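K.L.:
turn this into a model:
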Amino acid sequence: MNTRQLTELGQQLRVDSVRAADAASSGHPTSSMSAADLMAVLLAHHLRYDFDRPAHPGNDRFILSKGHASPLLYAAYKAAGAIDDAELLTFRELGSRLEGHPTPRRLPWVETATGSLGQGLPVGVGIALSGKRLERTGYRVWVLCGDSELAEGSVWEAAEHAGYEHLDNLTAIVDVNRLGQRGPTRHGHDLDAYARRFQAFGWHTIEIDGHDVDAVDRAYGEAESTSGQPTVILARTLKGKGVAAVEDREGLHGKPLPDAEEAIAELGGVRELRIEVQDPPAARVLHAVAAPGQVELPRYDKGDEVATRDAYGQALTALGGAREDVVAIDGEVGDSTRSEYFAKEYPDRYFECYIAEQQMVAAAVGLAARGWVPYAATFAAFLTRAHDFVRMASISGAGINLVGSHAGVSIGQDGPSQMGLEDLAMFRSVYDSTVLYPCDANQTAKLVAAMAGLDGVRYLRTSRGASPVLYGPDEEFPVGGSKVLRSSGEDRLTLVAAGVTVHEALAAADSLAEAGIRARVIDLYSVKPVDRDTLRQAAEDTGCLLTVEDHREEGGIGDAVLDAFLDGRPVPRLVRLAVRTMPGSASPAEQLHAAGIDAESIATAARLLVEQAVVR
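P.N.:
Below you'll find the predicted structure:
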């Protein structure tokens, strides 16, 4: 396309953005209009993509980080022939694929869900890492960002990581339109302010007028020819470009244009340009998937003292040997999470994100989008700062495995800042998630392998200290199941535990038995989905349930157990032991006792529960 045709395509994208938002009576047309020329040139001259084969390994990858500008994306799809005009005008309707913010659950051409600002570039870094270090197919990653989102710290985690990894296959396009939601952005149209920041992280920077299509074209070409550095194109634009009533005006963010018909006329009317996007080069997928049966997991003898975090690292390494699609990521604590075991055996498939947990989770999402099976690990406590990335991963339908080590007060002397006490609640609340909490090494190994075959967000909670191996290496642990470790026809209550508290519950059951009180013990290793049948049977048989967890009372094992009785059936007598105080520094045994979740505390609560049940 020549200059005039590119300009016409930009105007078409503006018109169709206005039309889509007007049909929906909502949306962000002005944010779409500012970036229309940037999108037109990319689509017509530089993007290599087969819309009929979105999984083509040679396709370039485009991420609309400013996801609220979705009308622009959908207008581009129409120009490329991927959707028709009738579908464009279903924008934001119930059942439409064209949601207010794009998601890959609905559209095959969307790499990741966006809309929570500051996430597109971090996920783009993950995809670029896959392209440069693993696939080596030569595709480029293009990320269109807004200037407002550059206030997010996650953007700079991504910028530093991309610079450190020399991701010259990554180009960020920043639509610097000066206006945020409530008024001007921090730096307005000061392109140099943004350039200095990116340059500090090792990026090649280009500053342009984002409405000069020839300048945009040259900038994209310069980005493609830049070696050894990621490139950021800082484009000065005007929000609402082309319509005098809204151009560069405050107070119009997130609103359809006041007079769409007049605006369309001012923009030159409706157009029906169609463009042939360049085909991607031939490419092949480099990684293969081995059958799960080929995995030779580590085996541990009953009675051995092994930390579940050790078993995680060893099992992940075994899984990596059998499956070439498994990759590992860590947040600079691999010696503690035991991800370092995998790193030593398979350095090419290991990614160090340093202490940048948002980038770590985003990298996992990006790698998953490219077909890899990522396992990302850090302390359970530190995953909480990446919760929004976990939430958005679920919206994307991303298949990622997250592992939180050093969970609970049982870590001991490090104190509360290092104790994951909210993680079970966090991950249980995520849509379609799986939450697993093993108590011994063989159980951990089996669950690590099982996670690779699950969908959605999967979370495994591991512990710092060594604990006795309870199960044999051939024991199976289906997700959604549990294990009954003590049971008799004379059971007067049921102790439900997971992880470190399983061992405390067993010791408490032994103590209670000496006092003539039989207690059933359930190892609830699958916290979500929970084993409703076993819990309901225990309630029917014993009438009393006592849950004990190294976690806050809200949202953890106690709530998971309660969920089994929310179908209208009678709720059994239930007591929940959990961490209700603010811990200090103490030994692991002292911590468990102070929190009231050790064997002595469990036995005391059980006696009281049984006595009250008898009185009643």
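K.L.:
make it CA atoms for all contacts and neighbour counts henceforth
P.N.:
Will do.
K.L.:
quick one: which helix or strand includes Gly404?
P.N.:
strand 400-405 (DSSP states H and E).
K.L.:
just the strands in the stretch 251-400 of the chain please.
P.N.:
305-307, 326-330, 350-352, 373-379, 400-405 (DSSP state E, counting those that start in this stretch).
K.L.:
in TSV: those, plus mean neighbour count and distance to Val270.
P.N.:
Formatted as TSV, the strands of the stretch 251-400 of the chain follow (neighbours: other CA atoms under 10 Å; distance: least, CA to CA, whole Å):
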stretch	mean neighbour count	distance to Val270
strand 305-307	18	65
strand 326-330	27	48
strand 350-352	21	48
strand 373-379	27	45
strand 400-405	27	43
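K.L.:
picking up where we left off before, tell me the helices and strands packed up against the helix or strand just after the strand holding Gly404.
P.N.:
Once strand 400-405 ends, the next helix or strand along the chain (criterion: DSSP H and E) is helix 423-428. With contacts defined as 3 or more CA pairs under 8 Å, 6 or more residues apart in numbering; DSSP states H and E, the packing partners of helix 423-428 are helix 380-383, strand 434-436.
K.L.:
how about this one, so we can line them up?
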Amino acid sequence: MAHDADFRRELGQQLRVDSVRSSAAANSGHPTSSMSAADLMAVLLDGHLRLDYSDPKAPGNDHLIFSKGHASPLYYAVLKAVGAIDDAELLTFRKLGSRLQGHPTPLIPPTDVATGSLGQGLPIGVGVAMAGRSLDKLPYRVWVLCGDSEMAEGSMWEAFQHAGWEKLDNITAIIDVNRLGQTRETMLGWDLDGYVRRIEAFGWKAIAIDGHDVEAIEAAYTEAENTVGQPVAIIAKTKKGKGVAAVEDQPGKHGKPLDDPEAAIAELGGSRDLSVDVARPSTAAPNVFEVPGGSMPSYALGDEVATRKAYGESIAALADIRGDVVALDGEVSNSTHSEDFRNAHPDRYFEMFIAEQQLVAAATGMQVRGYTPFVSTFAAFLSRAYDFIRMGAISQAKLILSGSHAGVSIGEDGPSQMALEDMASLRAIHGSVVLHPSDANQTAQLVAAVADYDGISFIRTLRGKTPVRTAPDEDVRIGGSRIAHEGSDVAIIACGITLDEAVKAAERLAEDGVHARVLDAYSIKPIDAAAVAAAARECGSIVTVEDHAPEGGLGDAVLAALAESDEHAAHVVKLAVREIPGSGTPEELLHGAKIDADAIADAAQRLVGAPA
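P.N.:
Sure, this is the predicted structure:
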């Protein structure tokens, strides 16, 4: 039951005091950024937020996301006010081992995602709202507290555009316009009309208010809840450091504890011990997608199939088996072949257009609600969303990323479309899995495997067709490999498009009496360290070959595996794309990059001392 305006003002002061106290205990933090939004959170807690803090996973819960993640002292003060933490834990803020880290993470329920890298909370909130409307079909609302500094981030405007296009009336952005950034005034300062015009242009309702007037805040939240057919943004004029003269609306106070916290607390009226009984959420059950069942696709040995096509057919088949599987694409579904999923399961497919940050953010939001998202675009363009992927690992998110059209083998489109850094960047993500299947049967099995992996996975697929060399019943797994050609004179370790080139090279070498082992390292991370060590031990020398830059890809994964093994004697030669390519046929480009059969055979012959 909501309280009166006086209670809300007092609650706002308590949130300010606790923000000051926790930052003082830590001797670091962002209390002034927290103090500006305290009244906004006080009114939200008291009558509008519907969230069972005793059951953070309840399907009907509203979602509160602090896109303004540096205002974590305020977030933790909120958790204290609702009884989710006690005062003793509040004062562990930023201490080693505390759940209350410098910026919120899911270590402290009911935090959905890690924030703090600005411009991420609102795009992720859009994904949660999409899940609520289209997947769960529940009436929960997504409330996102945004800072005015992050309004300069392009990802925020991708979120505004997509939510407006979707007409998501179950999301409310609360923009804390306190005017002051870290080093200077923000772009628009207190120009609320400037924010209103921009946001309305994207199809939102925009409501400008005094962010310290609890009656105005109440009216704005009520209007947001009653708005149908469009999302709502509340643009709230506030003062950074509100309530303490030494810091209120003063530059140079960002990210610092107050110099005299005791005096500040006294100025704010002293400590309080108010508690809020947050409204309970809907108890309706979420929608469940019925599935007909079936099996994953399989392909005959010798067939020529592009792995991107096998990816599309595999995710469509997987969705027949699992109702939690959803797919999102960056408006290249006829190239990535996620169109196969769209055609089979239109109610679980989401077109995200050419907005890769919002693409990955929406998937992150959907996995918050337990869905398993497959995200596809050209591998090169995932780099635009890299920070969202990096933060996804901190969020303990489950994301499956599929990057097609990788490497020089795509041909005539040229270097702007050729991912040559993707395996390196995705290998660097904490806990990630990086896979590069060489044929369709590998792709199908790996699609099923990553759906069961709790973390971030990347499947690199190919534009061109490759021969099916893996039998449908052969064991293909994360961390596995297979021997595509037997031999013990030299080992060739390849993946993706270079596997076929490596087999051709091995067959050519055999004619000269050199017996090359070809290891198909379809799992780059984790790599099959035992198979790599065996290749070093039994063959003595290794050629790695990849349609990728030399830094951080297959070759470096092989070297890392050897460094951690007892097999240190192998001579390793890395073949990779060392120059910026141009346009040409795939064959010309593979040859020019010296990663085709000719180059592989030449490198192997040099290693074993055979005539070229």
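K.L.:
need the TM-score between these chains.
P.N.:
Comparison of the two superposed chains (TM-score structural alignment, normalised by the length of structure 2) gives a TM-score of 0.98, and 608 aligned residues with a CA RMSD of 1.2 Å.
K.L.:
circling back to that earlier point, packing partners for the strand holding Gly404 of structure 1?
P.N.:
helix 334-337, helix 357-369, strand 373-379, helix 380-383, strand 457-461.
K.L.:
swap the cut-off to 6 Å and go again
P.N.:
strand 373-379, strand 457-461 (3 or more CA pairs under 6 Å, 6 or more residues apart in numbering; DSSP states H and E).
K.L.:
compare the ones you listed and give me the one nearest Ala343 of structure 1.
P.N.:
Shortest separation from Ala343 of structure 1 across those is recorded for strand 373-379, at 11.9 Å, computed as CA to CA.
K.L.:
hang on, the earlier thing: among the strands of the stretch 251-400 of structure 1, which is nearest Leu267 of structure 1?
P.N.:
strand 400-405 (44.2 Å).
K.L.:
so how far is that closest one off the chain centroid?
P.N.:
Its chain's C-alpha centre lies 10 Å from the corresponding centre of strand 400-405 of structure 1 when counted by CA atoms, centre = their mean, to the nearest Å.
K.L.:
for it, give me the average deviation versus structure 2.
P.N.:
Plainly put, strand 400-405 of structure 1 ends up 0.3 Å away from its match in structure 2 on average once the two are laid over each other (mean CA distance after the TM-score superposition for structure 1).
K.L.:
so which of the helices and strands packed on strand 400-405 of structure 1 comes closest to Leu117 of structure 1?
P.N.:
Comparison of those against Leu117 of structure 1 by CA to CA identifies strand 457-461 as nearest, at 20.4 Å.
K.L.:
which residues touch that closest one?
P.N.:
Outside of strand 457-461 of structure 1, the residues within contact range by CA atoms under 6 Å, 6 or more residues apart in numbering are 399-404, 433-437.
K.L.:
try 7 Å this time
P.N.:
394, 398-405, 407, 427, 433-437, 451 (CA atoms under 7 Å, 6 or more residues apart in numbering).
K.L.:
also stretch 568-577 of structure 1?
P.N.:
Applying CA under 7 Å, 6+ apart, the contact partners of stretch 568-577 of structure 1 are 539, 543-549, 558, 565, 596-597.
K.L.:
do that again at 6 Å, thanks
P.N.:
539, 543-548, 558, 565.
K.L.:
give the buried residues for it.
P.N.:
Of the residues in stretch 568-577 of structure 1, those buried under the neighbour-count criterion (16 or more other CA atoms under 10 Å) are 571-572, 574-577.
K.L.:
structure 1: matching residues for the longest helix anywhere in structure 2?
P.N.:
Among the elements of structure 2 assigned as helix by DSSP state H, the one spanning the most residues is helix 5-26. Against structure 1, the aligned range for helix 5-26 of structure 2 is residues 3-24 (TM-score structural alignment).
K.L.:
which of the residues in the matching stretch are buried?
P.N.:
Within stretch 3-24 of structure 1, the residues that qualify as buried by neighbour count (16+ other CA under 10 Å) are 6-23.
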